[in-house]
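Asker: Sequence first, then the predicted structure, then my questions.
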Amino acid sequence: MSIYDLNATTADGATYSLEKYQGHPIVIVNTATKCGLAPQFEILEKLYQQYGPQGLVVLGFPSNQFKQEVDDSQKAEEQCRLTYGVTFPMHEINDVNGPNTQPVFKYLKEAAGGTLGEAIKWNFTKFLISPDGKTVTRFAPQTSPLKMTEKIEEYLK
């Protein structure tokens, strides 16, 4: 199995295959609009604006497992766009831990070298996926998205 075998659903309910991003470096982040780390949206957007034209994909996946997200996917997306200027794709609210974990996050936690049960401990855990989909690097919630820049540039070469 690879990341490209999985599907995701956008905030407006459209489901698609992540296969459409094959060949691109991808940043996937679990988000929450009411989290103290929410200013990272602005940094993620800057990365997306800077490197998106070269192929970088940034995908936001809201979760309310830490009780810091609104309860409606479209409202979460709207808040990201209005408050932080987010233009990268936002998805429906999903679980990132437990029995109802969104399959993308089950895959990412395992592919990043963790055990199947290794929990995401907080909002804004970031995963950087290589263009071939084989390397997944996990970044802690408090780690600035800017710490991914060197690896992103390497993947874009």
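Answerer: Cool, the structure landed.

Asker: only C-alpha atoms for contact and neighbour calcs from this point on.
Answerer: Will do.

Asker: Give me the distance between Leu71 and Val136.
Answerer: Just so we're on the same page, residue 71 is Asp rather than Leu. Distance of Asp71 to Val136, given as C-alpha to C-alpha, to the nearest Å: 29 Å.

Asker: between these two, which one's more packed in?
Answerer: Comparing Asp71 with Val136 by neighbour count (other C-alpha atoms under 10 Å), the higher total belongs to Val136, at 21 against 13.

Asker: measure the nearest residue to Asp12 once chain neighbours are set aside to Thr10 for me?
Answerer: Of all residues not flanking Asp12 in the chain, Gln74 sits nearest, at 6.2 Å (C-alpha to C-alpha, 6 or more residues apart in numbering). For Gln74, the distance to Thr10 (C-alpha to C-alpha) stands at 9 Å.

Asker: and Ile3, how many neighbours does it have?
Answerer: The number of residues packed near Ile3 is 22, by other C-alpha under 10 Å.

Asker: if I read this right, it contacts Tyr21, doesn't it?
Answerer: No - with contacts defined as C-alpha atoms under 8 Å, Ile3 does not count as touching Tyr21, sitting 9.6 Å away.

Asker: And the strands in the chain, which stretches?
Answerer: Remark: strands of the chain, listed N- to C-terminal, are 7-9, 15-17, 26-31, 57-62, 126-129, 136-139; assignment by DSSP state E.

Asker: Tell me which other helices or strands the second one touches.
Answerer: If I follow you right, that is strand 15-17. Of the remaining helices and strands, those touching strand 15-17 by 3 or more C-alpha pairs under 8 Å, 6 or more residues apart in numbering; DSSP states H and E are strand 7-9.

Asker: For the strand it packs on, give me every contacting residue.
Answerer: Contacts of strand 7-9 with the rest of the structure, by C-alpha atoms under 8 Å, 6 or more residues apart in numbering, involve 15-18, 91-92, 104.

Asker: Okay, one more to line up with it:
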Amino acid sequence: MIRILAPIIPFLAGASAAAAFSFGNIDGGTLETEDWAGRPVLVVNTASRCGFTRQYEGLQDLQDRYGGEGLVVLAVPSDDFRQELDSAAEVKEFCSLVFGLTLPMADITPVTGEAAHPFYRWVRDETGFEPSWNFNKVLIGRDGRVLATWGSATEPLSPEITGPIEAELAADG
């Protein structure tokens, strides 16, 4: 299911400090959303033991296909649905060996409820969208608004996702 959303508060481009988010980086340190200001970002909550885990291939393909044009695909491993490995090191090794992932990855992060990462609470508060399972997707436009959200069953390379990404990359910014 796709949800196209109206513009909401700034997220990246020209964002205030309150609208900039930090994720723990699976490689150590942090991933700062303000580093991607002016670029579309597809944020996906992931899990290594899920039936949708094969979507990592499509996420990497999106990064490879559109990364040079500005797209950032951010994988956010989460154990909220009890399908993630026990440690960030195990997740990193699994994703590297099995899928050859090079896209940015957060550390294991809560994505639902009151313990959810501030990004996911912000998306929920502003749009009503909250991941209902692994591999839910949120597309943030270059101007920081949520452009669309998709559930697990929507494949990363489907026209439902590539269409809005291509439109955002083609738009003047």
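Answerer: Perfect, thanks for sending it. All of these numbers come straight from a predicted model, not from anything done at the bench.

Asker: Overlay them and tell me the TM-score.
Answerer: Put the two chains on top of each other and the TM-score (TM-score structural alignment, normalised by the length of structure 1) is 0.91; 153 aligned residues with a C-alpha RMSD of 1.4 Å.

Asker: what residues are up against the residue nearest to Asp12 of structure 1?
Answerer: By C-alpha under 8 Å, 6+ apart, the residues touching Gln74 of structure 1 are 11-12, 92.

Asker: re earlier: is it possible to export the strands of structure 1 to CSV including distance to Gln79 of structure 1?
Answerer: As requested, those are arranged in CSV below (distance: least, C-alpha to C-alpha, whole Å):
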stretch, distance to Gln79 of structure 1
strand 7-9, 18
strand 15-17, 21
strand 26-31, 12
strand 57-62, 11
strand 126-129, 20
strand 136-139, 24
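
Asker: Which one of the ones you listed lies nearest to Gly114 of structure 1?
Answerer: Proximity to Gly114 of structure 1 (C-alpha to C-alpha) singles out strand 136-139 among these, at 9.4 Å.

Asker: what's that closest one aligned against in structure 2?
Answerer: Aligned by TM-score structural alignment, strand 136-139 of structure 1 falls on residues 147-150 of structure 2.

Asker: what's the average distance of that stretch to structure 1?
Answerer: For stretch 147-150 of structure 2, the mean deviation from structure 1 after alignment is 1.5 Å (mean C-alpha distance after the TM-score superposition for structure 1).

Asker: That stretch: how far from the chain's middle?
Answerer: 11 Å (C-alpha atoms, centre = their mean, to the nearest Å).

Asker: can you give me the helices for structure 2?
Answerer: Along structure 2, counting by DSSP state H, helices occupy 55-66, 88-99, 118-127, 159-170.

Asker: For the last one, buried residues please.
Answerer: What it means is helix 159-170 of structure 2. 161, 164-165, 168-169 (16 or more other C-alpha atoms under 10 Å).

Asker: which residues does the residue most central in space within structure 2 contact?
Answerer: For structure 2, the residue whose C-alpha lies nearest the mean C-alpha position (C-alpha atoms, centre = their mean) is Val43; its distance is 0.9 Å. Contacts here follow C-alpha under 8 Å, 6+ apart; on that basis Val43 of structure 2 touches 73-76, 137-140.

Asker: Matching it against structure 1, which residue comes up?
Answerer: With TM-score structural alignment as the criterion, Val43 of structure 2 lines up with Ile28 in structure 1.

Asker: now that match: how far from Gln102 of structure 1?
Answerer: For Ile28 of structure 1, the distance to Gln102 of structure 1 equals 13 Å [C-alpha to C-alpha].

Asker: now swap in Gly13 of structure 1 and tell me
Answerer: Using C-alpha to C-alpha, one gets 15 Å for the distance from Gly13 of structure 1 to Gln102 of structure 1.

Asker: out of the two, which sits in the busier spot?
Answerer: For Gly13 of structure 1 versus Gln102, the count of surrounding residues by other C-alpha under 10 Å is larger for Gln102: 18 against 12.

Asker: Now do the same contact list for the aligned partner of that one in structure 2.
Answerer: Gln102 of structure 1 maps onto His117 of structure 2 when the alignment is built from TM-score structural alignment. Listed by C-alpha under 8 Å, 6+ apart, the contact partners of His117 of structure 2 are 109-111.

Asker: For ChimeraX, write the select line for the buried members of the residues you listed.
Answerer: When burial is assessed using 16+ other C-alpha under 10 Å, the buried subset of those is captured in ChimeraX by this command:
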select :109,110,111
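
Asker: Having no further points to raise, I will conclude here.
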